[in-house]
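Asker: Task: produce atomic coordinates for the following.
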Amino acid sequence: MNLLFLALDVGTAAVTVAVALCAWRLLKGPELSDRVLALDTLYMNMVALIILLDIRWDTELLFEAALLVAMMGFVSTVALARYITRGDVIE
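Answerer: Predicted structure coming up:
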């Protein structure tokens, strides 16, 4: 069981570093497309972090939160892509 907790801690630390790097790219991105990709990657990393913490804390509540974050991330990525390409989200 200790090996599982060690793997979860290492995975959580790695995903936390990935979240920090995505946040840095979101703030410092030279172009708008870099920032949109960083936001999309940030959503994916947040889903991974929530699932890792859910497994670590042995609860089932956070799986629903991960599902909601994943759905919001997909919808916001599509909306931002449509806004960048067309100038509006809903035609």
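Asker: Only C-alpha atoms from now on, for both contacts and neighbour counts.
Answerer: Noted.
Asker: Can you name the residues that contact the residue positioned nearest the centre of the chain?
Answerer: Nearest to the mean C-alpha position of the chain, counting by Cα atoms, centre = their mean, stands Tyr43 at 2.1 Å. By Cα atoms under 8 Å, 6 or more residues apart in numbering, the contact set of Tyr43 is Val69, Ala70, Gly73.
Asker: For the comparison step, fold the sequence that follows:
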Amino acid sequence: MNPLLLVIMVVFAVAAILTVIRIVIGPSILDRAVAADVLLTEVMCVLGADMAINHHTRTLPVLIVVAAVGVFGSISVARYVARRDNTPS
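Answerer: This next block holds a predicted model:
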């Protein structure tokens, strides 16, 4: 394994652990949604770094699917929060 890729993976692993802590702690659904977006972005960055360092495009479909999940997840949470805020109390 390339030493540069190993360093990148360690740095992103620490960031992912901190992001998962934010997802668990919360406190609001929007904090969790932003943290989930950050986690998906970290996964995308690791996949992109792997593709750039090893000069391949085998994981490009995975990268596209992860990006789509992130977009659709953000839209779903935004619609849920907007609908919840518009209900009379």
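Asker: Let me see the TM-score of these two.
Answerer: Scored against TM-score structural alignment, normalised by the length of the second structure, the superposed chains reach a TM-score of 0.78; 83 aligned residues with a Cα RMSD of 1.7 Å.
Asker: sorry, back to before: filter the contacts of Tyr43 of the first structure down to just the buried residues.
Answerer: Val69, Ala70, Gly73 (16 or more other Cα atoms under 10 Å).
Asker: Buried residues of stretch 58-67 of the first structure, list them for me.
Answerer: Per 16+ other Cα under 10 Å, stretch 58-67 of the first structure contains these buried residues: Leu62, Phe63, Ala66.
Asker: if I look at the residue lying closest to Arg56 of the first structure once chain neighbours are set aside, how far off is Trp57 of the first structure?
Answerer: In space, Arg56 of the first structure comes closest to Leu8 once its chain neighbours are excluded; the distance is 6.5 Å by Cα to Cα, 6 or more residues apart in numbering. Distance, Leu8 of the first structure to Trp57 of the first structure, by Cα to Cα, to the nearest Å: 10 Å.
Asker: Looking at those two, which is more packed in?
Answerer: When Leu8 of the first structure and Trp57 are compared for neighbours, Leu8 comes out ahead with 16 against 10, by other Cα atoms under 10 Å.
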